[in-house]
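> Provide a 3D model corresponding to the input given below.
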Amino acid sequence: MKFLGYVRPDGTTGIRNYTLIMANGRGAANLAVLLTKLVSGTKVFVQPNENGRDADDRATIARTIVGLAKNANVGAVLIVGNKKNGGYPEFTHEAIVGEIAKSGKPMDTLFMDSCGGFQQAVGLGMRKARLLAQQASECSRQEVNLGALHMAVKCGYSDATSGMSGNPVVGNLFDRIVDDGGTAMFAETTEVIGAEHIVAKRFPDPAERLKFLNAVARVEEEARSTGEDIRTINPIPANIQAGLTTLEEKSLGAIAKSGTKPIQGCIRYAEIPKGKGLYYMDSWMSSSALFLGFAAAGSVLNIFQVGGGWFPNDAMMPTANTGLITPTLYMTGSPRTWEKAHQEMDFSSGTVISEREPIAQAGERLLAEVLRFASGRLTKGETMNVDDNLEVYLRGPGL
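Okay, the predicted model is just below:
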C-alpha cells in the first residue's frame, strides 16, 4: 500500500506542506498572527502565556512548539520573538531554534529587538516568510509506503456503537499501519480507567507499563483530591444520554481503537515517539488539546471517531478543523449519526451494524480513504475556515 507524501530531510513524511510561523514567547504572538494573515500558505500557533507557569508546564509548552515545527506536515518554519534569548530556560534560542534546526527543513528567525521594533519586524518578517513559503513549495509529493504514515486517534461522544463498530475499525486500521512499519498513537487517560489492566498487558517494557499505570493512578487521585469520584464526572452527559452507564463500560469500548499490537511506550503530551509502532499518550480527553498534542508528537493525520452522542436531535453540526497543521478525519460507527451528519463527516463504519460488514472489510475501506487523504484529498473539516480554539494540555496552576 502506498501514498503520495512529502519526504522531509530527517526522513519523516508529511501529507500537507505548510510554512509554520510561531512566536517563541507569548509576547511576540501578535507579530506571528499578523504575518500569517499577510503570507499565503502559512499557519500560526499561538502558545499560552508561559509567565507564571511551573517548570513542568513550561517544558510542555516548549515541547509543543518544537514538536509542531518538526512535524512532517511543515515544510518551513519562521520563529519570531522579542529577543534572541530571554525569559525562562525552556525558551532559550538553543532549546527552541536549535532543536527545530535538527529537522533540516528550511527555517529562519526574527527578533524585534535586533530589527528596530514591531513595525520594522512586520516588513522584514513578510520577506522572510514569503521566501520560506516559496522554499516549502519546491517540495513535491512522491510515492512512499504505508509504513511512512504517522497517525493518531481520539474517540468522542461515545455510545454503544463506539465499542461495536467505530473504535474496532480504527483498531483494525492501526494494526495494518503498525504491521507495515508505521506509527500510531492513542490517548485519553481518563477513558482507560476500568480497563487499564487490559491495556497494561500490552506493554512489553515493564518500565513503560509502570509509567502507564502511574498515569492512570494519578488521574484518579487528582479527582479524589477535589472531593469527587472520577466516575461521577465521566461518562459525560452526552455519553449517558446515548446509553452508556459506567466509566468502565465506556473505557472498554474506547480502548478498542488502539487495535491489538504491542504498545511500545507511554509518552508525555506532545512527546515525539522514539521509534515506530503503537504508542499511548498520557493526555486529557479535550479534542482541541489532544489533537494539538498529537500533532506536536508527529501525527500527520488525526482521526476523530464520533459516537451517537454527538447529535441529541436532528441538528447538523458543521465540522471544525481541529488540527492546525494536522487535518482531522471525522468518522462514526453509528448509522444514525452518519444519516444525520454524512455531509460533515468523512467516513462511516456503521455498516458493521446496519449491513453486518466484517470489521476487517470496514478497516480496509477506512485504509483506502486514509491513503486518499494522505495523498492530498481534503477532509471535510479542511474545506471550511472554521478553526477550533486549540489549547495546550497544562496540568499545573498559574503562579
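> hey, let's count contacts and neighbours off CA atoms from now on
Fine.
> Could you point out the helix or strand that follows the helix or strand that residue 251 is a member of?
Using DSSP states H and E, residue 251 falls within helix 247-254. Of the helices and strands lying after helix 247-254 in sequence (DSSP H and E), the nearest is strand 263-267.
> which element follows that following strand toward the C-terminus?
strand 277-281.
> From residue 41, how far off is residue 130?
Look at residue 130 and residue 41: by CA to CA, to the nearest Å, they are 9 Å apart.
> Kindly confirm my reading that residue 155 is in a strand.
Yes. The assignment for residue 155 (DSSP: H, G, I helix; E, B strand; the rest coil) places it in a strand.
> And for it, nearest residue in space, chain neighbours not counted?
Ranked by CA to CA, 6 or more residues apart in numbering and with sequence neighbours excluded, the top spatial neighbour of residue 155 is residue 305, at 4.5 Å.
> show me where the chain has strands.
Ranges of strands within the chain are 2-7, 13-14, 18-23, 42-45, 74-81, 107-111, 142-145, 150-156, 183-187, 263-267, 277-281, 301-306, 328-332, 347-348, based on DSSP state E.
> So which residues make contact with the last one?
When contacts are taken as CA atoms under 8 Å, 6 or more residues apart in numbering, the neighbours of strand 347-348 outside the stretch itself are 329, 330, 331, 332, 333, 334, 335, 338, 366, 369.
> how far away is the second one from residue 382?
Using CA to CA, one gets 11 Å for the distance from residue 330 to residue 382.
> more crowded one of these two?
residue 330 (23 against 20; other CA atoms under 10 Å).
> So that one is in contact with residue 341, correct?
No. Applying CA atoms under 8 Å as the test, residue 330 and residue 341 come out as separate, 10.3 Å apart.
> Tell me if I'm right that the residue nearest to residue 155 and residue 159 touch.
No. Under the criterion of CA under 8 Å, residue 305 is not in contact with residue 159, lying 11.1 Å apart.
> Who are the contact partners of residue 173?
Neighbour list for residue 173: 259, 363, 364, 366, 367 [criterion: CA under 8 Å, 6+ apart].
> repeat that with 10 Å
Under the criterion of CA atoms under 10 Å, 6 or more residues apart in numbering, the contact list for residue 173 reads 167, 179, 184, 257-259, 359-360, 362-368, 370.
> I'd like to know how far it sits from residue 243.
From residue 173 to residue 243 the distance is 26 Å (CA to CA).
> Show me which of the contacts of residue 173 are buried.
Buried residues within these, defined by neighbour count using 16 or more other CA atoms under 10 Å: 167, 184, 257-259, 359-360, 362-368, 370.
> Here is a second sequence; please produce its structure as well for comparison:
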Amino acid sequence: MCAKQSGGAPDLKPFQFWGYRRAEGRPGIRNHVLILPTCACGSESCRIVASQVRGAVNIIFNTGCSDVAANTAMSQKVLTGFACSPNVYGVVIIGLGCETVPHNKLREKIQSMTTKPVVSFGIQDEGGTLKTIEKAVRAARDMAAEAAMQQKELFDISEFLMGIECGGSDATSGIASNPAVGELSDILVDMGATTMMSESIEWIGGEHVLAKRAANKEIHDQIIEICRAYEEHLTAAGQDCRAGQPTPGNKTGGLSTLDEKSLGCIRKGGTRPVVEVLEQGVRPSKHGAVVMDTAGYDISSVTSMAAAGCQAIIFTTGRGTPTGNAIVPVLKVTANGRTYQKMEDNMDIDLSPIVRGEKTYQEMGREMVDAIRDICNGKMTKAEAFGFSDIAVDHVCRFV
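Coordinates of the predicted model:
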C-alpha cells in the first residue's frame, strides 16, 4: 500500500532495502559481532576485545550482580534482546564467574532463541583478564571473518521496524520535529513497515489523545491503565511525575507543563491506529504503529527498543543530544536551527525550515523517507560514525 499524503501530493512508493538475512525474524541493516558482558565486571574486557576486531561492537553493562529477581529478569531480557537483534551476526559473551546469571547460562538462553554463532568465556574460569581477552579476540575475529562473507539481499519495507524517540525537547519539538517524524511514521506504516513509540510517562496528560488511536478497546484501555498505574506507582513512592516533568532543560526550551510536553511527545508517533501495546524489550507481533511501555529517560527507552528488535531509531531533540547505540543506528533530528548549528557534529537532519515557514512538516516528513532508506542501505548516522554506545536498563516494571 502506498502512503496517502495531504495537499494533493503524489503517493510515495514503498521501497526495498539491502540487508542481511537472519534465520529468525527481520533482516539486519548492520552485521555486527557483539561483545556482550554478563555483568559490570566483564564490561571492560568486552571493550578491549571489541577494540581489537574490525566489525565488533561492545556495550558497557553496569549491573548483573547482587540484584533482586525482577531486576535480573529485566537485565536478561535486554541482554538476550541485544544478542537476538537483527543487526547482530554473532555474539561473544564475557562474564566474571560469580555474577547472578553466569556466562554459560546466558549463552544457553541465547542459543535457545537463535541459530547465530554464540560463544562465552568466564574471567575466573580462564584464569584472568588477559587469557580471557586472548580467547575472546580469536573468537570474535573468526566471527567477523564469517560475517564479512555474508552477502546483502533486497528486502521489502514490510521487514523494517523503526523506533521513535525524543529527548531534550523544547518548543520546536512539539510544533515541528515531532509532527514531521509523525508524518514519516505514517508514511512508513502505510508502506507496510512497523514503527514503535515509547516513553509512557510522556503520554501522561495526553494519554486520552493517544488512546483514541487504539485499534480496539483493549488497546485503548491498556494505554489509559499504563498511565494511571505509572502515576500511582510514583505516588506510592512519595513522588509526583509532574514535579520532575518537564525537566529543567525542557522549561528553558519553552515547555511549561507535562501536558504540553506529552501532546508534543505523542505526535511523533503519527496518526495511524495503534495495533499493539508492548512491555519493555518485547518484539512486536503485528505490523503497523505500536507503542511500548518504557521509562521517560531517553537512553533507557532507546535501549528497550533496540532490545525489541528495532533496526534503526529516529530521535527528535530540541536542546540537542549526542546519544547513540552500539547495535542500532540512531538518527538525530532537530527543528531548532540554533541547536543544529551549535551541535552540527551530532545532529543528522535540520528540520528548522518548518519553523521558518519555508517547508511544511508534511514535506519534511516525506524528505526523511530518503534518509531512512539511506540508513537502511548502510549510511552511518553521526553517532554511529563516532562509535557512541549508550545503554541504560530500566528496572521498574509497570506494564498491566
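> Can you give me the TM-score here?
Remark: TM-score between the superposed chains equals 0.87 [TM-score structural alignment, normalised by the length of the first structure]; 383 aligned residues with a CA RMSD of 2.5 Å.
> The alignment partner in the second structure of residue 129 of the first structure: what's it in contact with?
Superposed on the second structure with TM-score structural alignment, residue 129 of the first structure falls opposite residue 140. Residue 140 of the second structure makes contact with 33-35, 49-50, 52-56, 90-93, 118-119, 146, according to CA under 10 Å, 6+ apart.
> ok, now residue 34 of the second structure?
46, 50, 55-59, 82-83, 85, 87-93, 118, 140, 143-144, 326-327.
> rewinding a little: need the overlap of contacts for residue 305 and residue 159 of the first structure.
166, 254, 333, 334.
> Pull the number of nearby residues for the last one.
Neighbour count of residue 334 of the first structure, defined by other CA under 10 Å: 28.
> what separates it from residue 369 of the first structure, distance-wise?
According to CA to CA, residue 334 of the first structure stands 18 Å off from residue 369 of the first structure.
> likewise the third one?
Between residue 333 of the first structure and residue 369 of the first structure the distance, using CA to CA, works out to 15 Å.
> Between these two, which is the more surrounded one?
residue 333 (32 against 16).
> Residue 201 of the second structure -> the first structure?
Under TM-score structural alignment, residue 201 of the second structure pairs with residue 190 in the first structure.
> In this model residue 255 seems to touch its match, though I could be wrong.
No. Using CA atoms under 10 Å as the test, residue 190 of the first structure is too far from residue 255 to be in contact (11.4 Å).
> all helices of the stretch 101-250 of the first structure, in order?
118-137, 160-161, 167-179, 196-200, 206-225, 237-241, 247-254 (DSSP state H, counting those that start in this stretch).
> What is the fourth one packed up against?
Helix 196-200 of the first structure makes packing contacts with helix 206-225, helix 247-254 when contacts are defined by 3 or more CA pairs under 10 Å, 6 or more residues apart in numbering; DSSP states H and E.
> at 8 Å instead, please
Applying 3 or more CA pairs under 8 Å, 6 or more residues apart in numbering; DSSP states H and E, one finds that helix 196-200 of the first structure contacts helix 206-225.
> re earlier: take the helices of the stretch 101-250 of the first structure and write them to CSV, including distance to residue 352 of the first structure.
As requested, those are exported to CSV (distance: least, CA to CA, whole Å):
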stretch, distance to residue 352 of the first structure
helix 118-137, 41
helix 160-161, 9
helix 167-179, 9
helix 196-200, 24
helix 206-225, 31
helix 237-241, 21
helix 247-254, 15
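> Just the buried subset of the contacts of residue 34 of the second structure, written out for ChimeraX, thanks.
Buried residues within the contacts of residue 34 of the second structure, by 16+ other CA under 10 Å, are selected in ChimeraX with:
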select :46,50,55,56,57,58,59,82,83,85,87,88,89,90,91,92,93,118,140,143,144,326,327
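> And the nearest residue to residue 114 of the first structure once chain neighbours are set aside, how close does it get to residue 132 of the first structure?
Spatial nearest neighbour of residue 114 of the first structure, chain neighbours left out: residue 83 (7.3 Å); criterion: CA to CA, 6+ apart. Taking CA to CA as the measure, residue 83 of the first structure falls 21 Å from residue 132 of the first structure.
> ditto for residue 97 of the first structure
With distances taken as CA to CA, residue 97 of the first structure is found 15 Å from residue 132 of the first structure.
> Same check on residue 66 of the first structure?
Following CA to CA, the distance that separates residue 66 of the first structure from residue 132 of the first structure is 18 Å.
> What lines up with residue 253 of the second structure in the first structure?
By TM-score structural alignment, residue 253 of the second structure lines up with residue 242.
> list the contacts for residue 333 of the first structure?
161-162, 164-167, 305-307, 348-352.
> By neighbours, which of those residues wins?
Neighbour counts for these, by other CA under 10 Å, peak at residue 166, which reaches 34 neighbours.
> which residues does the residue mapped onto it from the second structure contact?
Superposed on the second structure with TM-score structural alignment, residue 166 of the first structure falls opposite residue 177. Applying CA under 8 Å, 6+ apart, we find residue 177 of the second structure in contact with 268, 316, 317, 333, 334, 335, 351, 361.
> Tell me the one of these nearest residue 160 of the second structure?
residue 268 (17.7 Å; CA to CA).
> what do we get in the first structure for the closest one?
Aligned by TM-score structural alignment, residue 268 of the second structure pairs with residue 257 of the first structure.
> Tell me how far its match lies from residue 28 of the first structure.
Distance, residue 257 of the first structure to residue 28 of the first structure, by CA to CA: 39 Å.
> likewise residue 189 of the first structure?
Distance, residue 189 of the first structure to residue 28 of the first structure, using CA to CA: 33 Å.
> ok, the two, which is more surrounded?
Higher neighbour count among residue 189 of the first structure and residue 28: residue 189, with 23 against 20, using other CA under 10 Å.
> distance of that one from residue 362 of the first structure?
27 Å.
> Same question for residue 338 of the first structure.
15 Å.
> Show the contacting residues for residue 237 of the second structure.
Counted by CA under 8 Å, 6+ apart, residue 237 of the second structure has zero contacts.
> Residue 231 of the second structure versus that one, what's the distance?
10 Å.
> for residue 293 of the second structure, same thing?
13 Å.
> Tell me the counterpart of residue 131 of the second structure in the first structure.
Correspondence of residue 131 of the second structure to the first structure, assessed by TM-score structural alignment: residue 120.
> ditto for residue 34 of the second structure
Looks like residue 34 of the second structure aligns to residue 20 there (TM-score structural alignment).
> tell me how far stretch 33-40 of the first structure is from the chain's mean position?
Relative to its parent chain, stretch 33-40 of the first structure has a centroid offset of 23 Å by CA atoms, centre = their mean, to the nearest Å.
> Now do the buried residues in that stretch.
33, 35, 36, 39.
> show me the contacts for the alignment partner in the first structure of residue 192 of the second structure.
Under the alignment (TM-score structural alignment), residue 192 of the second structure pairs with residue 181 of the first structure. By CA under 8 Å, 6+ apart, the contact list for residue 181 of the first structure reads 146, 147, 148, 276, 277.
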